Structures are given as C-alpha cells and as structure tokens.
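[1] predicted coordinates and the sequence they were generated for:
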Amino acid sequence: MNLLILFFGYLFGSFPSGYLAGRIAKGIDIRSLGSGSTGATNVLRHIGKRAAIIVFLLDVFKGVLSILLAKYLLLNDSWQVAIGLSTLIGHIWPVWLNWKGGKAVATGLGIFLGLSWQVGLATLGVFIIMITLFRIVSLASVSASLALPLIMFLSFSGSNISLPFLIVSLLAMLLVIWRHRENIVRLIRGKEPRIGQP
C-alpha cells in the first residue's frame, strides 16, 4: 500500500503545470525557451505574470497534497518524507516530458508546508526577503534552500528531533542547488537576470 502511495506521489509531482501553461496560453513548449525549466520563473519570463502565479500555486499544491495524503493515511515521518521526495522527483524528472521538469522550489515549498507549516513559512520568508532585496529569483531560491536545514533544526523542541525531516531538508537543499547550478555560475559572473529582465 505504501509503495502505491509513493507512485501516486510521483504522479502528483509530475503533473506538468508549466508545460500545460505554455501550450494553453501561447501554444509553445516552455522547455524550449529560457532556462528550459517548466517552473514558474521561466513561465513568468516567457508567458506572463498570471500564468506564472497559477503555475506556482499548482506546483506548491502538488507538494502539499502529497504530504496531506500521507498524514491522512496516518503514515509515520519516514513515509511522509519518502512520499514528499517521490513528489519532488516527479516534479523535477516527469516521465511525460522526457524527464525535463522544474527546479524543485515551489513543489519543495509545498512539501515543507505540509510537513511543518512553520518551517515552510519561515523558508518562504527567507525567499521573500531575498527577492525583495535583490530581485533575482535564483538567488532567493538558493538562499532559502540553504536556510532550510537550519530552520528545520531550530523548529525542533528539546529532544523532539525528527531525523527524517532533518534529512529531507538537507536533500531538498542539495536538489535545489544542483538544479540551479547554471544559475549559480551566472550569479558568480554577475550575469544572472533580475525580475523583468529577459
């Protein structure tokens, strides 16, 4: 049964919201433009703000839904994390799109909102601060991912530490950094575009 839930987690994550937005709004394959990502940032640059907001919310919802399903089934922390990871993997590497999906940020946020809404909101807060200060989405995304494990650790009270939650926060951080490796190179070179720039 639990393995079946992992499969459904992958299916949730692989729902191609950004790809569908491109096809419906402009008849384009968003993967052929810009960063090649199906995430909200690439949608914002090549389709528009309204589509990007919808894609962002849908991608967050995918993560939240998978964790809520796990909690509804009374699964323990380890299985909640496993389902969250399967959803994240589906988002990054969707079978329907030749394994070319998003960069793990919005769906990752949804997963952590589901696991611990306080951690999710605090991480979102880091993202908002960085995007407000610098207006560079990739910088805000990487900064939030770097802060995530620390925020998760600080969220534990006393000896009430969930090792699976801590491990998944580290894995999510590494996935986000890996998916943004080209952005990081451009950031170092001072060539990463800000919001509103092509």
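    Good, I have the coordinates. Residues are numbered from 1 along each chain as shown.
[2] going forward, measure contacts between C-alpha atoms and count neighbours the same way
    Will do.
[3] what is the burial count for Gly13?
    33 (other CA atoms under 10 Å).
[4] could you check how far it is from Thr132?
    In this view, Gly13 and Thr132 are 28 Å apart by CA to CA, to the nearest Å.
[5] the longest helix in this protein is where?
    The helix that spans the most residues within the chain, counting by DSSP state H, is helix 49-72.
[6] list the buried residues of it.
    Buried residues in helix 49-72, counted by 16 or more other CA atoms under 10 Å: 51-52, 54-56, 58-71.
[7] stretch 18-28 too?
    Buried residues in stretch 18-28, counted by 16+ other CA under 10 Å: 18-22, 28.
[8] and for stretch 124-134?
    Result for stretch 124-134 [16+ other CA under 10 Å]: buried residues 124, 126-128, 130-131.
[9] next: stretch 174-186.
    By neighbour count on 16+ other CA under 10 Å, the buried set for stretch 174-186 is 175-177, 179-180, 183-184.
[10] then stretch 163-175?
    Buried residues in stretch 163-175 (16+ other CA under 10 Å): 164-166, 168-170, 172-173, 175.
[11] how about stretch 2-16?
    Buried-residue list, stretch 2-16, by 16+ other CA under 10 Å: 5-16.
[12] let's bring in a second one:
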Amino acid sequence: MNLPIVLALLVAAYLLGSIPTALWVGRRFFGLDIREHGSGNAGATNTFRVLGKKPGSVVMAIDVLKGWAATMMATVMLNQGAIRPDQLLYFQLACGVLAVVGHIYPVFAQFRGGKGVATVLGMMLAIAPATVGVCILVFLLMLFLFRYVSLASMSAGVAFALLQLLPPFRPDNSLLLVFGFVLAALLIYTHRANIGRLRSGTESRVPLFGRK
C-alpha cells in the first residue's frame, strides 16, 4: 500500500464532500442562508422545500456528483498501484463515507451541512449502479405519488437494502450487503424528525408540474 497516496485521496474525498452546494446556491442566487429556513439542513431536500424544484434539482445533482467522484478516488488509488484489487471495495466505501461525513459536517461551512442522502446516492451509484438505478425509479415514483422528498429518500434507501437480497442484485462481497442495511437504518434515523412531521401531516410537499 502506498500510504501517502491513500491518505491524500481520503482527505480529498472528505473535502469534496464538504462542498456546501445548497449553502452556496442559496447565498449566491437568493441571498439567504438555507440553514436558517425550512428544516435548517443544507441539503437538497431543504433546498427543494425552501427555494423550489429548479435550485433543488441543481443541488441534488451536484451532491450526487460529489459522492460519485469521491468514491471513484478508490479507483485512482488502484490505478496508481496504491492499493490491491481485492481492497477496492473497502476503499470505495471509505472514500464514499468520508464524502458523506464531509457533506454532513462540512469544513467549509462551520460543520453544519445536510443529511447526505444525495451524496450517499452518488457513492452507491459508483459501487452498484444497477441496484441504484432501480432505487432511483423507486425515489421518483414515491416523489411523484406523495411529493415528499424525505419519504422518497427513505424508500429508496430501504429498496437498496432489500434489492441486494435478490439474486440479480446480490453483491459478490457480503460487506456491501451489510452496508446496505446499515445505510437504510441510518437514513431512517437521520429522518426521524421528518417521520414525525409525516405522521402529524406537517411535512412540506414538493410542487410537481404545478401541483401544490
């Protein structure tokens, strides 16, 4: 293992995840701190809620890209000979998790970020694209039917874990299977406030096709 290269790219993964997309979009184009509105989170969900579907879509796309690019740094490690092929998945998960941590606790935004859902999506897109493709369809379907980003996010996370139990999506490494269920549990835990608002009927909906 080439430790200097590995450590440099692990730090880069965290810094990439720390780019506070929602905060910068809110300040640059709307003159507000997204963390002072809505749920108080600097993520795509709150951007949809406070600023609308176009800024929300931009923030989500960039946050997904952050997770994907950070996870792909493990491939750079492999190509540079810094890690062995059998270590690739472990470092993909490490780089992806660091990007998610960076999104939640961004060094560029006083360690106050979002919940990391879009960044997790990008991370898993780099590792298991076929499974994530189905999860994206689940997300879009739930969003279209109920217009709750939080509910759609949790549904997609649970779908990812369950899909891996099916032969077409079962991973070669059982670590990814375990990680999928841990990820689903964490998504539900980090959305516990949203679950409370969903149960009380006070969760904000995302307008779609002019629907309020």
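    Structure received. As the structure is a computational prediction, the values presented were derived from the model and not from experiment.
[13] any idea what Leu68 of structure 1 aligns with in structure 2?
    Aligned counterpart of Leu68 of structure 1 in structure 2: Met72 (TM-score structural alignment).
[14] state the distance from that match to Gln92 of structure 2.
    Per CA to CA, Met72 of structure 2 is found 7 Å from Gln92 of structure 2.
[15] what's the answer for Asn46 of structure 2, then?
    Distance of Asn46 of structure 2 to Gln92 of structure 2, computed by CA to CA: 28 Å.
[16] about what we covered before: who's in contact with the match of Leu68 of structure 1?
    92, 95, 126 (CA atoms under 8 Å, 6 or more residues apart in numbering).
[17] same check on Gly116 of structure 2?
    By CA under 8 Å, 6+ apart, the contact set of Gly116 of structure 2 is 43, 100-101, 103-104.
[18] and the furthest pair within the residues you listed?
    Spanning the widest gap among the contacts of Gly116 of structure 2 are Gly43 and Val101, at 12.9 Å by CA to CA.
[19] so for these two, which sits in the more crowded spot?
    Using other CA under 10 Å, the more surrounded residue of Gly43 of structure 2 and Val101 is Gly43, with 28 against 23.
[20] nearest residue to the aligned residue in structure 1 for the more buried one in space, please, no chain neighbours.
    With TM-score structural alignment defining the correspondence, Gly43 of structure 2 maps onto Gly39 in structure 1. Nearest residue to Gly39 of structure 1, sequence neighbours excluded (CA to CA, 6 or more residues apart in numbering): Gly102, at 4.7 Å.
[21] so the one you found: helix, strand or coil?
    Using DSSP: H, G, I helix; E, B strand; the rest coil as the criterion, the local structure at Gly102 of structure 1 reads coil.
[22] tell me how far it lies from Val55 of structure 1.
    11 Å.
[23] joint contacts of the two?
    Contact with both Gly102 of structure 1 and Val55 is made by residues Gly39, according to CA under 8 Å, 6+ apart.
[24] just the helices in structure 1 please.
    2-14, 17-26, 40-46, 49-72, 77-92, 105-115, 117-134, 137-155, 163-179, 181-189.
[25] report the contact partners of the alignment partner in structure 2 of Phe134 of structure 1.
    Aligning on TM-score structural alignment places Phe134 of structure 1 opposite Phe146 in structure 2. Listed by CA under 8 Å, 6+ apart, the contact set of Phe146 of structure 2 reads Arg205.
[26] what of Glu192 of structure 1?
    The contact partners of Glu192 of structure 1, by CA under 8 Å, 6+ apart, come to 136, 183, 186.
[27] now the buried residues of stretch 18-28 of structure 1 in TSV, with distance to Ser155 of structure 1?
    Putting the buried residues of stretch 18-28 of structure 1 into TSV (distance: CA to CA, whole Å) gives the following:
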residue	distance to Ser155 of structure 1
Gly18	32
Tyr19	35
Leu20	37
Ala21	36
Gly22	38
Ile28	43
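[28] which of the residues you listed lies closest to Leu146 of structure 1?
    Gly18 (24.9 Å).
[29] any idea how far whatever residue of structure 2 lines up with the closest one is from Val50 of structure 2?
    Aligned by TM-score structural alignment, Gly18 of structure 1 pairs with Ala22 of structure 2. Computed as CA to CA, the Ala22 of structure 2 to Val50 of structure 2 distance reads 11 Å.
[30] quick revisit: in structure 1, which of the contacts of Met72 of structure 2 remain in contact?
    Here is what carries over to structure 1 from the contacts of Met72 of structure 2, by both residues aligned by TM-score structural alignment, their matches' CA atoms under 8 Å: Ala126.
[31] for the contacts of Met72 of structure 2, which single residue is the most surrounded?
    Neighbour-wise, the contacts of Met72 of structure 2 (other CA under 10 Å) top out at Cys95, 29 neighbours.
[32] how much space between the residue nearest to it when sequence neighbours are not counted and His191 of structure 2?
    Nearest non-adjacent residue to Cys95 of structure 2, counting by CA to CA, 6+ apart: Thr71, 5.0 Å away. Distance of Thr71 of structure 2 to His191 of structure 2, computed by CA to CA: 24 Å.
[33] next up, the contacts around the aligned partner of Phe181 of structure 2 in structure 1.
    Correspondence of Phe181 of structure 2 to structure 1, assessed by TM-score structural alignment: Leu170. By CA under 8 Å, 6+ apart, the contact set of Leu170 of structure 1 is 148-149.
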